[in-house]
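Trainee: Provide a 3D model corresponding to the input given below.
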Amino acid sequence: MVLRRYIAGAVAARTGDEMSGPALLVAGLAVTGSPVLASWLLSGLTVSAAVGGPLLGVLIDRARRPGRLLAYCLAGYAAGLLLVLAGLGRAPDAALIALAVATGLLGPALTGGWTAQLPLVARPERLGRATALDSMSYNAAGLAGPALVGVVAAAGGNAAVLPMCAVLLLSALPAAWTLPIRPAQEGPPAAEHPQTPEAAHRDPVVGDRDPRPRAGTAPVRGLVREVREGFTVIVGNGALRRATVGSMVSCAGLPMLVVSAPVMGVRLAGESGYGTLLLAVAAVCGLAANGVLAAHEHRVRRWDLVQAGGTAVLGVGMAVAALADAFWIAVVAAAVAGAGEGPQLTALFAVRHREAPDRLRGQVFTTGASLKITSFALGSALAGPLAAYATGAALAVGAALQAAAVVTLLPRRTSPTTRPNVHEPPRRRP
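Mentor: Below is the predicted model:
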């Protein structure tokens, strides 16, 4: 019951989040007629996530009731969008952009911050399936969010898209508010409840120190230290580092497909709207692949290999799209890409759940989300000029980035002098 409520809230919150970017573009352009302002509002909403993620992670990890903090973030994000709408055509452009930046600071709470609470609602033996279902909420939101914006805008409701966004975000408030209380951090770390057998063999980056600030520590100094602890555990843990860097490289290549899709629609079918259909096919196939993975997650032993395999399939789909000379080939390519992207995300979450220390879980997820958003933004800046030159070139670059990500994700063999592999039980010495 609690898990179902969590998934329902996640779908609503993430659909509102996926709607927010296109909704800002549509509303800003409709009210002011300025594509420059509309694009700057979108940039402001996304770029600040790089700063907001680590800070939100610290606050979420500190909170005994993390769901309450997530609820406040949902309300703040919705309020920020509505304030931007109210100021369009009335307030100075600089003030609206600053407001979009401030609103974007809360964005990682709707993605990584929410996913970090999954162990509170799923028993350890069901965490793998719950992770797959949680990943499906991203696929469903990625499919429904832009589609809702398109339907409402096509019906002449350009000014209504942002309020609809806010309604979806606020509808997730009850699910966030009623998330279970985090167990008190008492006793040695060994007493904490690991989510998988591998959790006992994490890298000793944080050690036995409690990263939370002691009484009397200056708040700012404690905050900086905890942010540093979050980055330290990502960099120092081999599995987390590979998963994070690989996801960043892959995410930098993903805009090559997103930006090229409308151009391919025009080139292969004569209408840019067919490009949206390609993205919808990818989202549906990602959702279906995650559904299959959720049904068989108990058979998965190496989530890091699943992430690498999903990234490879995504790259194959982009390579096929680069060579497509007919629309049906582009549809097949989008389906292959989606079938890889869905399990890739599920595996990334599974690795984070397995490797992240309980006391730093929120930071690992929100920091990871921030890094992915930043990588996507950088990839988008490159994808535009490449797609304008040739969609084949853009998609080929995207496929090459996926190949580079696969190389990054493949586990390294550990020598006999290093610690045991986190994916296998330690061998006893004779």
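Trainee: from here on, contacts and neighbour counts on C-alpha atoms
Mentor: OK.
Trainee: how close does residue 277 get to residue 141?
Mentor: 15 Å (C-alpha to C-alpha, to the nearest Å).
Trainee: more neighbours: those two, which one.
Mentor: residue 141 (23 against 17; other C-alpha atoms under 10 Å).
Trainee: relative to residue 276, how far out is the more buried one?
Mentor: Counting by C-alpha to C-alpha, the gap from residue 141 to residue 276 is 15 Å.
Trainee: where's residue 350, which helix or strand?
Mentor: For residue 350, the host element (DSSP states H and E) is helix 327-355.
Trainee: just how off-centre is the next helix or strand after that helix within its chain?
Mentor: With elements assigned by DSSP H and E, the helix or strand that comes after helix 327-355 is helix 361-389. Computed by C-alpha atoms, centre = their mean, to the nearest Å, the chain-centroid distance of helix 361-389 equals 10 Å.
Trainee: give the buried residues for helix 361-389.
Mentor: For helix 361-389, burial by neighbour count (16 or more other C-alpha atoms under 10 Å) applies to 361-380, 382-384, 386-387.
Trainee: how about stretch 259-269?
Mentor: Neighbour-count burial for stretch 259-269 [16+ other C-alpha under 10 Å]: 259-265, 267-268.
Trainee: just the residues you listed now: which is nearest residue 68?
Mentor: residue 259 (36.7 Å; C-alpha to C-alpha).
Trainee: the closest one touches residue 380, doesn't it?
Mentor: Yes: counting by C-alpha atoms under 8 Å, residue 259 does reach residue 380; the two are 7.5 Å apart.
Trainee: I'd like the structure of this one too, to check against the first:
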Amino acid sequence: MLTQTSVKSESHAGPQKGVLIRYLQVALLVRLASEGARIALVVLAVDRTRSTGFGGALIAALLVPSVVAAPLAGAVADRVRRRRLFHASCLVFYGTGLGAVAMLVGRVSAPVVLAVAGTAGCCTPLLTGGLTSLLSDLLPHKALSRAFSLDAVSYNLAGIAGPALASALATSTSPARALLVLGAGAATGGLLVFALPLSPRAAKTHALRPADMRAAAALLFRDPPLRSLTWASGVAQLGIGALPVVCVLLAARYQTPWAVGGLMTAMALGSLTGSLAYAWRPWGSRRPEWTVIAMLLATGAALASVPCVDNVAAAAGGFALAGCCTGPLFAALLTGRDRYAPTTARTQVFTLGASIKSTFAAGGAALAGGWQSAGSDSLVFAVAGCQVAAAVLGALLLKGRQANADCPPSETNMGY
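Mentor: Coordinates of the predicted model:
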């Protein structure tokens, strides 16, 4: 006979599952659009203007403003009263911006097109960290570890399927139509936000002040778990950002052209596998910061094995194994941000953290580009060393960790 507690648990499981499914529909649609747009923009620029340089400028216009706008976007999201309207409007605006770029490239002046792309790019933080920060308002605390793991899966799926979808659409129809479809997908995801049970905030908060933004940023330096998660993941991205350059050198070393994209695909598939495994059985969720540290060490060890092999298949295995470690790492990172961020600054912590990671990744790509003469083996060891250094830094930054850090978010955040 079922107990009253088990019946109550089962009755709650259904609605929770439905909410998570609706959330994942939103996340997949907008993140597919974001990842696919990077390919569609370049193909569109070449098709309309015969300039790959303009394609690169369009990508930069879409991505760079997201780094600058992340603190403000997160701060506004933490204070706006009608959250569904705000998030839905931003996602629809992003999708509409992609559609506008598809119509304008090659037909109006380049500065106008770049301005449109840059304006749409200001909404990018709400496609990533901004959306993820909503999970703690949509689901109970006990369901969050699995939810963050599935959210990490949405990032992985978008990273794999987005560029493939954009390429397929551009080839079968046209680059402009491909970008229009991606924009329509993002706008549809924005409209689906209205199906999420996000109630308006009960009380109107004070107007956004510069001090609020400084206080949220200070958490990433002052709070031991948050600073460990933030800066360890940032240093790790310094290496991960260099991997596309590394893959080019490895493809030349093995004389295997497909390895340029194949090695990154192997890592992405490994990350997807790791995320799914972690979603099935989350572990280390009580102290996600230590899970991140452990997975950084494991990622470094897997990548360090690549220079020791003499064929591309074994190298792909090393990349896939590294990806299997980054899946749980990312899920634990999201769990930790949610757990240790105060409610009043949760979205800002997510968007700032994502911005810092993007900045480090860009720096890593730039450094690798200038260090190509060192050779593929040296670069791979450098990337692996970044993961180990990030793990050590993360452990050192945990010094002074609060005694109440293992409490549920509702209790932990009372101290801020």
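Trainee: so what number do they get for TM-score?
Mentor: Once the chains are laid over each other, their TM-score by TM-score structural alignment, normalised by the length of structure 2 reads 0.87; 392 aligned residues with a C-alpha RMSD of 2.4 Å.
Trainee: find the nearest non-adjacent residue to residue 256 of structure 2, please.
Mentor: residue 312 (7.6 Å; C-alpha to C-alpha, 6 or more residues apart in numbering).
Trainee: ok, whichever residue in structure 1 pairs up with that neighbour - contacts?
Mentor: Under the alignment (TM-score structural alignment), residue 312 of structure 2 pairs with residue 327 in structure 1. Residue 327 of structure 1 makes contact with 265, 268-269 under the criterion C-alpha atoms under 8 Å, 6 or more residues apart in numbering.
Trainee: so residue 327 of structure 1 versus residue 2 of structure 1, what's the distance?
Mentor: The value you get for residue 327 of structure 1 to residue 2 of structure 1, if C-alpha to C-alpha is used, is 43 Å.
Trainee: residue ranges of the strands in structure 1, please?
Mentor: Along structure 1, no segments are classed as strands by DSSP state E.
Trainee: do I have it right that residue 257 of structure 1 meets residue 399?
Mentor: No: Residue 257 of structure 1 is beyond contact range of residue 399, at 9.3 Å (criterion: C-alpha under 8 Å).
Trainee: now do the shared contacts for the two.
Mentor: residue 318.
Trainee: break down the stretch 101-250 of structure 1 into its helices, ranges please.
Mentor: 112-115, 118-121, 127-154, 161-171, 173-177, 219-236, 238-269 (DSSP state H, counting those that start in this stretch).
Trainee: for residue 369 of structure 2, see how far away residue 380 of structure 2 is.
Mentor: Using C-alpha to C-alpha, residue 380 of structure 2 is found at 13 Å from residue 369 of structure 2.
Trainee: what range does stretch 141-150 of structure 2 cover in structure 1?
Mentor: Under TM-score structural alignment, the match for stretch 141-150 of structure 2 is residues 124-133.
Trainee: how far off centre is that stretch?
Mentor: 17 Å.
Trainee: ok, stretch 188-195 of structure 2 next?
Mentor: That offset, for stretch 188-195 of structure 2, works out to 20 Å (C-alpha atoms, centre = their mean).
Trainee: name the surrounding residues that touch stretch 399-419 of structure 1.
Mentor: Contacts of stretch 399-419 of structure 1 (C-alpha under 8 Å, 6+ apart): 239, 242-243, 245-247, 249-250, 252-253, 304-305, 307-309, 311-312, 314-316, 318-319, 420-421.
Trainee: after superposition, how close is stretch 9-18 of structure 1 to structure 2?
Mentor: Average distance, stretch 9-18 of structure 1 versus aligned residues of structure 2 after superposition (mean C-alpha distance after the TM-score superposition for structure 1): 1.1 Å.
Trainee: what range does that stretch cover in structure 2?
Mentor: So stretch 9-18 of structure 1 is aligned with residues 26-35, judged by TM-score structural alignment.
Trainee: can you give me the offset of that stretch from its chain's centre?
Mentor: 11 Å.
Trainee: for it, buried residues please.
Mentor: Buried-residue list, stretch 26-35 of structure 2, by 16+ other C-alpha under 10 Å: 26-35.
Trainee: residue 389 of structure 2 corresponds to which position in structure 1?
Mentor: For residue 389 of structure 2, the residue aligned by TM-score structural alignment is residue 404.
Trainee: any idea how far its match is from residue 336 of structure 1?
Mentor: For residue 404 of structure 1, the distance to residue 336 of structure 1 - C-alpha to C-alpha - is 18 Å.
Trainee: who's more crowded, these two?
Mentor: Between residue 404 of structure 1 and residue 336, counted using other C-alpha under 10 Å, the more crowded position is residue 336 (24 against 18).
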